[in-house]
Every structure is written in structure tokens, then in C-alpha cells.
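Participant: sequence isn't available, so here's the structure alone:
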């Protein structure tokens, strides 16, 4: 009998938001955990990659990563550096950090200075699904499609769902569970 995977939540730069679908998903699923918020170096890509590594290193057995926004970029940076087997990854609403972001988000210079750029474009060493919105303010659908192609990911059109976050009207996001099942 095979062991069921642990679902590892990788949040974006806003970390844990109570009404976010990732937080709701973590509470709902029996084998789920999350990368803890950083106390220092919150904009450091390297610090976030190391936080992901510290969390995943504690998990025994299969893992499915569920990342959102900048969490997707944390995951692809992590995959460039570490070799731990991963059963699969749901990469939701990847933030295009190479294009100027809307007001209220870090500037490109800040992201570049903190190690986020360039975004890794190598094929991921595990199965993955990029779920992209057709009207995401943080990435065009075309850009998300290019990421999916570069990473060897299946692309799922999530519809006109904004950034798939509370500001876009999302608390629970049932599609996330469906995509996890596809990787399971």
C-alpha cells in the first residue's frame, strides 16, 4: 500500500493570509503543512528557498507542492538548487516578477537585488501543473503559458479569476484539490 503524499503549501510574498485558499486547504487536508513565514529577510529569494528546503527536509515520504504567486518562483528556484524527489507540484498564478508589478508590490530593482531574477526557465525535475488566470494582474496568461512550457508543466486555464486570491474573491478554491488529485 503506497503512502499518501504530504501536501506542502508554499505561499507567496504576503505569506499566510487567513482567508486565502492555501490556508483553507491546509486546514482541510489531513496531511498538509506549510512553509512558515519568515521573520527576517522577507524579500530575500534565497531565504525563502532555504525556508522551503528546511520544511521539505522534515517530511518523510512523498510530497506534492502547492505554490501560489511568488511561491511558484520560490519553488522553481528551489528545484534548481535541491534534488529531493517530489511527486508533483501545483503552481497557481505564477507572478511575473520580470515585469513591473502593480502598486503595492516590490519594484523590479528590489526583486533583482534580492535574488529573484532571472526566473529559472529549466524543465522541472517533477510533474507539475501551472494553473493560470486569463486576467491575472500579476502575469499575463501568455507569460504563464511560457513558464509552463519552459518548466515542462501542464497548463490549466483557470478562467478569468484574477490572481486567485482573496482580493479576486477567492477563499476556497476547489480546483486546487482537483489538481492535487491529478498529481496523486
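Facilitator: Structure's in. What do you need? Since the model is a prediction, treat every value here as computed from it, not as a measurement.

Participant: CA atoms for contacts and neighbours, from now on please.
Facilitator: Will do.

Participant: for stretch 144-160, buried residues please.
Facilitator: Buried residues in stretch 144-160, counted by 16 or more other C-alpha atoms under 10 Å: 144, 145, 147, 148, 149, 151, 152, 153, 155, 156, 158.

Participant: switch these over to JSON lines; also include distance to residue 134 and secondary structure.
Facilitator: Below are the buried residues of stretch 144-160 laid out as JSON lines (distance: C-alpha to C-alpha, whole Å; DSSP: H, G, I helix; E, B strand; the rest coil):
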{"residue": "144", "distance to residue 134": "9", "secondary structure": "helix"}
{"residue": "145", "distance to residue 134": "10", "secondary structure": "helix"}
{"residue": "147", "distance to residue 134": "14", "secondary structure": "helix"}
{"residue": "148", "distance to residue 134": "14", "secondary structure": "helix"}
{"residue": "149", "distance to residue 134": "16", "secondary structure": "helix"}
{"residue": "151", "distance to residue 134": "19", "secondary structure": "helix"}
{"residue": "152", "distance to residue 134": "20", "secondary structure": "coil"}
{"residue": "153", "distance to residue 134": "17", "secondary structure": "coil"}
{"residue": "155", "distance to residue 134": "12", "secondary structure": "strand"}
{"residue": "156", "distance to residue 134": "11", "secondary structure": "strand"}
{"residue": "158", "distance to residue 134": "7", "secondary structure": "strand"}
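
Participant: ok, structure two:
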């Protein structure tokens, strides 16, 4: 699949993705990409965030490719329960946080847990770091296994955001381009 054949939904996490973040850069370079805007970035409410993602999936006119980072991963997964999966061609998940971890800060992020553990009916890829302060590599392995996702080991890369030196993130762009090229439009059910 080419980027122009998809509605690429950029789903940022807690506090949004700033101007130097790879999600913002990708959004500006991919004509078919659009950010899912949330009303409140610094005090996320699970129901509100999930509803916004579900609305954007429903509004899509082409096959949907989800590109979620951090709390955006959790939000996207929960949104599938509302929006369904019929329009989803694939999902590219980066740095999924462990929202069941009592040590996570701020504490209200735990309201986004737990992750559903159902196998995803579309191709998905998880990029995870071995020293992400918001989610262990073992956590990423467990959800990748449950969802049937390909897991990409990003080494010791922190939270894979601009603060950890992943503003441009050319390696991520190459992995995404390869992932996208292997996707096919979802088949109608029934």
C-alpha cells in the first residue's frame, strides 16, 4: 500500500507530540496523514480520547493506518472496541506504556489500562525500547504476543520521542515505509 492510498491517523500520547517529535514530522511529510486532536492533552480522560480516535476511524474514506505513540497506543487499542476493525489496514505502535504499572506517573494514566489482549485482525508492528521509562521491553513482548504483532527491538532508545533524541527518527521512518508497503486494504466482511 502507498501512503496516498491510506488515511494515516497520527495518534499522539500524553501532552501531545511537539514540533520536533517524529509524529509531527511524519504528519507534515505525509499528505494523507492527520493528527487525532484531543481536547485536553495534559489531563487525558480515557473515554474522551477513545471517542475521538473512534470518530476519526469512522470518518476515514480510505483504509486506515494507525500510527500511535505511547498513551496513543492504549487509546487506539481501546478505540477499536467502539469503531470496529473493518476499516483498519494496519497499526504501527511505538513505545506502548505499561498503564497497569502502579509506578507510572502521572497516576491518572492508569485509568487507560488494562490493555485488551485480543489478537488483532490486521497487521501490526510494535517498536519498543529496552530502557523506556514508561514501559518495559517485557511488557511490549507480552502485548505483541497477545496481539499477534511483529515486535521491533529499538535497543536502548528511551521513550522514542524527541527528548530521547528521536525527533527525525530516520530508522523509524524506514521501518514504517517497509511496513506500509506490505499492507493491503482490508477485505469487506460478509
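Facilitator: Sure thing, it's come through. On a predicted model such as this, the values are computed, not experimentally measured, just so you know.

Participant: now do the strands in the second structure.
Facilitator: 7-11, 33-35, 64-69, 88-94, 124-128, 150-153 (DSSP state E).

Participant: select, out of those strands, the one closest to residue 27 of the second structure.
Facilitator: For those, proximity to residue 27 of the second structure was assessed by C-alpha to C-alpha; strand 33-35 is nearest, at 5.3 Å.

Participant: and the contacts of the closest one?
Facilitator: Residues outside strand 33-35 of the second structure that contact it (C-alpha atoms under 8 Å, 6 or more residues apart in numbering) are 7, 8, 9, 10, 11, 12, 26, 27.

Participant: now swap in stretch 166-181 of the first structure and tell me
Facilitator: Under the criterion C-alpha under 8 Å, 6+ apart, residues 19-21, 24-25, 64, 66, 89-90, 129, 161-162, 164-165 lie in contact with stretch 166-181 of the first structure.

Participant: turn the strands of the second structure into a markdown table, including distance to residue 44 of the second structure.
Facilitator: Output for these, formatted as a markdown table (distance: least, C-alpha to C-alpha, whole Å):
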| stretch | distance to residue 44 of the second structure |
| --- | --- |
| strand 7-11 | 13 |
| strand 33-35 | 16 |
| strand 64-69 | 14 |
| strand 88-94 | 19 |
| strand 124-128 | 23 |
| strand 150-153 | 27 |
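
Participant: so who does the closest residue to residue 4 of the first structure other than its chain neighbours touch?
Facilitator: Excluding its sequence neighbours, the residue lying closest to residue 4 of the first structure (C-alpha to C-alpha, 6 or more residues apart in numbering) is residue 62, at 7.0 Å. By C-alpha under 8 Å, 6+ apart, the contact list for residue 62 of the first structure reads 3, 4, 5, 6, 85, 86, 87.

Participant: tally of neighbours for the first one?
Facilitator: What it means is residue 3 of the first structure. By other C-alpha atoms under 10 Å, the residues close to residue 3 of the first structure number 8.

Participant: and what of the second one?
Facilitator: When counting by other C-alpha under 10 Å, one arrives at 12 neighbours for residue 4 of the first structure.

Participant: how far away is the residue opposite residue 128 of the first structure in the second structure once aligned from residue 136 of the second structure?
Facilitator: In the second structure, residue 128 of the first structure lines up with residue 124, judged by TM-score structural alignment. Distance, residue 124 of the second structure to residue 136 of the second structure, using C-alpha to C-alpha, to the nearest Å: 19 Å.

Participant: again with residue 93 of the second structure
Facilitator: 15 Å.

Participant: now swap in residue 99 of the second structure and tell me
Facilitator: 11 Å.

Participant: residues in contact with the residue nearest the centre of the second structure?
Facilitator: Centroid-nearest residue in the second structure: residue 68, 1.8 Å away (criterion: C-alpha atoms, centre = their mean). Applying C-alpha under 8 Å, 6+ apart, we find residue 68 of the second structure in contact with 9, 10, 11, 12, 13, 76, 91, 92, 93, 94.

Participant: for the second one, grab the count of nearby residues.
Facilitator: Right, the one you point to is residue 10 of the second structure. Neighbour number of residue 10 of the second structure under other C-alpha under 10 Å is 24.

Participant: again, but for the fifth one
Facilitator: Counted with other C-alpha under 10 Å, the burial measure for residue 13 of the second structure works out to 23 neighbours.

Participant: same question for the fourth one.
Facilitator: Using other C-alpha under 10 Å, the number of residues around residue 12 of the second structure comes to 26.

Participant: quick one: it from residue 135 of the second structure, how far?
Facilitator: Residue 12 of the second structure is 16 Å from residue 135 of the second structure, by C-alpha to C-alpha.

Participant: what's the answer for the third one, then?
Facilitator: Computed as C-alpha to C-alpha, the residue 11 of the second structure to residue 135 of the second structure distance reads 18 Å.

Participant: which one of these two has more residues nearby?
Facilitator: A count of neighbours by other C-alpha under 10 Å puts residue 11 above the other of residue 11 of the second structure and residue 135, at 27 against 23.

Participant: which residues touch that one?
Facilitator: 35, 36, 53, 66, 67, 68, 69, 72, 73, 76.
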